[in-house]
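**Q** Here is my input, please return the structure:
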Amino acid sequence: MIMTKAFHPYRPTAIAILNGVGRALGWRANLTPDNLIASARKRTGLVDFGEDDFRPALDQLCSSAIQDANMHPFGRWIFRKRLLDMLATRLRVQDLITQHPEILDLPIEPPLVIAGLQRTGTTMLHRLLAADPATRALASWEAVNPMPHPKEEPGNPQWRIKQARTAEKGLKYLAPEFFSIHPVEATAPEEDVLLMEYSFLSQVPQATLHLPLYSAWLSKQDMRPAYAYLKVLLQVLQWQRPGQRWVLKTPAHLENLDVLLAVFPNARIIQTHRDPQRTTASFSSMLAHGFGVFSDQVDAPRIARDWLAINANMVEAAWQVRQQHPQAFMDVSYYDLMKDPMTQVERIYAFAGITLSDEARAAMEASRQVNKQNRHGKHNYTLEEFGLSREEVERSYATYRERFNIPHE
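**A** Purely as a prediction, here's the structure:
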């Protein structure tokens, strides 16, 4: 039997006091969909959401959050605020498109899509490719606020950047160790799964909250509405800040690559690989710290085991799509990327038929100096801390390791 250490979420004194007062007063932020929708309409002064295909997903998410998530009062407030922000954004996006329908005609050139499991070098590679001046990546401040602030001057998003920096500081305050696992920086490239969250069809909620009902429901859904809305948001962002081509990145794409290729034909997908023994331990730690932001009760072994199954299913789903679209994929080893990143960039550009300019090369070299590994501190973790054995992880990924000849680290 594996002995695990209990995971105790970090809780700043001020937040602990706030939670204690909230519990004593019986305060609970309202998470009912009707209240959220009414509040979003009141905040924006807008009523038209356009297509309402998001509503079933919102209903399921709210129901599961109310029933199962066991959030502390402050965590529940954060969650409500995020849902309300997303609904307000949908209203404002619809209003913008009504005024500028030409936005939906903007072409999204075949994007580069980084789709490897978590902790396989995807963040490093994403930031490297995003350094190319000809490349358009989602910035963290855009993920938080895709739409301009009403008082924002065109081309001057300083209000949104300031808001994202405040959110960055807030996360550091609530979970200081999180940044040594995955840096979340206001002006840095961020995962486009955060844009998919605006459809309420994404892995983001289940990566931060205990949502068994929502997770089971999500696993059976047609994800085309999520990717269709992802495209709309990319067009809205491109209308604001043009770019020659997009580079997207999120492990979540692995389970929906067939839908991604249907919405973005000719996308070029880069799948990164690393020893699952290392990625599983690291990601399990990241999940536990993320859950700890919202709840005082974090069952780290259960979370780790749930996501071991999710991730094993994702790489298998990706393999099935690869059999149908082999020309769309290339592989990058984490170890080759760490050893000689620019050689891997050259391979990717050749695969995608892109010329690697001297300007791009220089920008990428400069990015490497800024985005160094462990610059936010070294993160230590073991599988055993999360109730997992090496044998269990190896069984889950045996076929995946063999297919891609992934070495033991």
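**Q** drop to CA atoms for contacts and neighbour counts, all remaining ones
**A** Noted.
**Q** Can you show me the helices along the stretch 51-200 of the chain?
**A** Assigned by DSSP state H, counting those that start in this stretch, the helices in the stretch 51-200 of the chain fall at 55-68, 73-99, 122-130, 140-144, 158-174, 178-181, 193-196.
**Q** structure for this one too, so we can compare:
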Amino acid sequence: MQRISTTAKVFNGLLAVTGGRRDPDRAWDRLVNQALEATGGDAAGSEAYIADYRVLFDCFIDSGLSALGWMSIIGESRGRLENRFRILKLIAERPEIAAERVEAPIFVTGLPRTATTLTHNIIASSEGHRGPLLWELHYTDLEVDDATRAKRIAKVAQQTNGLLKFSPIYELIHPLYPEKPEECIYILPHGVHQQTRAIMPRYREWLAQHDFTADYAFLKQALQVLQHGRPKARWILKTPEHLNHLDLLVRTFPGARIVWTHRDPVTVMGSVCSLVETTSMLAMKRVDPHEIGPMWLDILSSATERGRATLPQLPPGAVVNLPYHAVASDPWTHLPGVYERLGATWSEADAARLDKVMERPIRDRRHEYTLSRYGLDPDQVHRAFGDYLNLVTGLTR
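**A** Predicted coordinates for the structure are as follows:
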């Protein structure tokens, strides 16, 4: 399986020769100033955000970025800063945005590769529901004119097409569409998602001490902007990252409901490691699969343990457990009951739409992976996850 294209390899080689010496301090200062200038925003109120993101920026620099990785981090950092300044500027100019009620949102979470994306797409497509679109997560704003909308969508499409140019296999791993719902990670600045491109021990240590309260408050602000002046709908959101912060999630969004998808972690781990290897090869000079396996086994088993430990603190009925097979193999039987527990209504239109969603082709065999490639074996995975497999097995009976 070819993870990155010849184009990516040539691109990295040429830039390594012509790119010159990188100056992180100068690059960071320029990023912040460019983002402020582009949005007409103000850094006031974003001091902690800027300082925290600089930690992440430095950790990426220290990890051994390739030329392509350097360009990617520069572009992403600027985009996130611009979006931050845009959102806060809008709220400062229109204080009524901060009064918007984000009512009973639904958060889909669970280990990666457990049908979280499929579940998210199904629920978000129901009448009265709405998921944030990928282009909106990059350009979070009030309603804009058609020309501005088209321009922004085109820019995001250019980014996603560029990714596929450098790694065609990514379309099989996690396809990205500018006008379809995507994950909260494009708003949440920090979390395990940032480690899909690099081994960053210092960042992991920093994350362990990081207070995510402001990060989730910012997610709420982004949703308030996106719903202000638009028809009201129930937000349907998704990322595996939420497993680490279920208690904070329900505090930030009172009345929230959580759909937790489950699958045998042995099946999960190989797929996750394959994704991480691919994204790391795009960003890093050196990638060792045997480093990826143990790191991500610890990340995901710890997230699962943390999520389960938090359950007693959540309101009764806040979490709906959904086994992988229920949504991937027989959603017609299981989803009506899930909707009922979420306080939503399953309709004939949902059933008809589901028929089309499930008419997807069998996964392309070019995306293949084995645990052993990442220094793991099934027994090792099951030991790390403890009795979680018993829960998964119980749900599938």
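**Q** quick one on the thing from earlier: mean neighbour count and distance to residue 357 of structure 1 for the helices of the stretch 51-200 of structure 1 - can I get that in a markdown table?
**A** Listed next are the helices of the stretch 51-200 of structure 1 as a markdown table, based on neighbours: other Cα atoms under 10 Å; distance: least, Cα to Cα, whole Å:
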| stretch | mean neighbour count | distance to residue 357 of structure 1 |
| --- | --- | --- |
| helix 55-68 | 18 | 43 |
| helix 73-99 | 19 | 35 |
| helix 122-130 | 23 | 12 |
| helix 140-144 | 23 | 26 |
| helix 158-174 | 17 | 29 |
| helix 178-181 | 20 | 32 |
| helix 193-196 | 23 | 29 |
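**Q** Minimum distance to residue 8 of structure 1: which of the ones you listed has it?
**A** helix 158-174 (13.1 Å; Cα to Cα).
**Q** what's the distance between that closest one and the middle of its chain?
**A** How far helix 158-174 of structure 1 lies from its chain's middle: 17 Å, per Cα atoms, centre = their mean, to the nearest Å.
**Q** so where in structure 2 does that helix end up aligned?
**A** Counting by TM-score structural alignment, helix 158-174 of structure 1 lines up with residues 150-166 of structure 2.
**Q** picking that back up, closest to residue 270 of structure 1 out of the helices of the stretch 51-200 of structure 1?
**A** When those are compared by Cα to Cα, helix 122-130 sits nearest residue 270 of structure 1, at 9.4 Å.
**Q** And the closest one against structure 2, how far off on average?
**A** Following superposition, helix 122-130 of structure 1 is found to deviate from structure 2 by 0.9 Å on average (mean Cα distance after the TM-score superposition for structure 1).
**Q** That helix aligns to what range in structure 2?
**A** Aligning helix 122-130 of structure 1 against structure 2 (TM-score structural alignment) gives residues 116-124.
**Q** ok, residue 339 of structure 1 - how many residues close by?
**A** Using other Cα atoms under 10 Å, the number of residues around residue 339 of structure 1 comes to 11.
**Q** Map it across to structure 2 for me.
**A** Aligned partner of residue 339 of structure 1 by TM-score structural alignment: residue 329.
**Q** Point to the residue nearest the middle of structure 2.
**A** Nearest residue to the geometric centre of structure 2 (Cα atoms, centre = their mean): residue 185, 3.6 Å.
**Q** If we ignore the residues flanking it in sequence, what's nearest the residue mapped onto that one from structure 1?
**A** Under the alignment (TM-score structural alignment), residue 185 of structure 2 pairs with residue 193 in structure 1. Excluding its sequence neighbours, the residue lying closest to residue 193 of structure 1 (Cα to Cα, 6 or more residues apart in numbering) is residue 250, at 6.1 Å.
**Q** what do you get for residue 350 of structure 2?
**A** Nearest residue to residue 350 of structure 2, sequence neighbours excluded (Cα to Cα, 6+ apart): residue 126, at 6.2 Å.
**Q** right, so of the helices of the stretch 51-200 of structure 1, which gets closest to residue 332 of structure 1?
**A** Using Cα to Cα, the helices of the stretch 51-200 of structure 1 put helix 122-130 closest to residue 332 of structure 1, at 9.7 Å.
**Q** outside of the closest one, which residues touch it?
**A** Applying Cα atoms under 8 Å, 6 or more residues apart in numbering, the contact partners of helix 122-130 of structure 1 are 114-116, 135-137, 188-189, 247-250, 272, 337, 341, 345, 364, 367-368, 371.
**Q** Quick one: residues contacting the match of residue 185 of structure 2.
**A** By Cα under 8 Å, 6+ apart, residue 193 of structure 1 lies in contact with 202-204, 249-250, 252.
**Q** For residue 157 of structure 1, see how far away residue 195 of structure 1 is.
**A** 18 Å (Cα to Cα, to the nearest Å).
**Q** before we move on, back to that, please tell me how far the residue nearest to the centre of structure 2 sits from residue 216 of structure 2.
**A** 11 Å.
**Q** how deep is the alignment partner in structure 1 of residue 385 of structure 2 tucked in, by neighbour count?
**A** Alignment note (TM-score structural alignment): residue 385 of structure 2 maps to residue 397 of structure 1. Neighbours of residue 397 of structure 1 under the rule other Cα under 10 Å: 21.
**Q** I'd assumed residue 397 of structure 1 was in a strand, is it?
**A** No: Residue 397 of structure 1 is assigned helix when assessed by DSSP: H, G, I helix; E, B strand; the rest coil, not a strand.
**Q** List the contacts of the aligned partner of residue 253 of structure 2 in structure 1.
**A** Here residue 253 of structure 2 is matched to residue 264 in structure 1, going by TM-score structural alignment. Residue 264 of structure 1 makes contact with 108, 110-111, according to Cα under 8 Å, 6+ apart.
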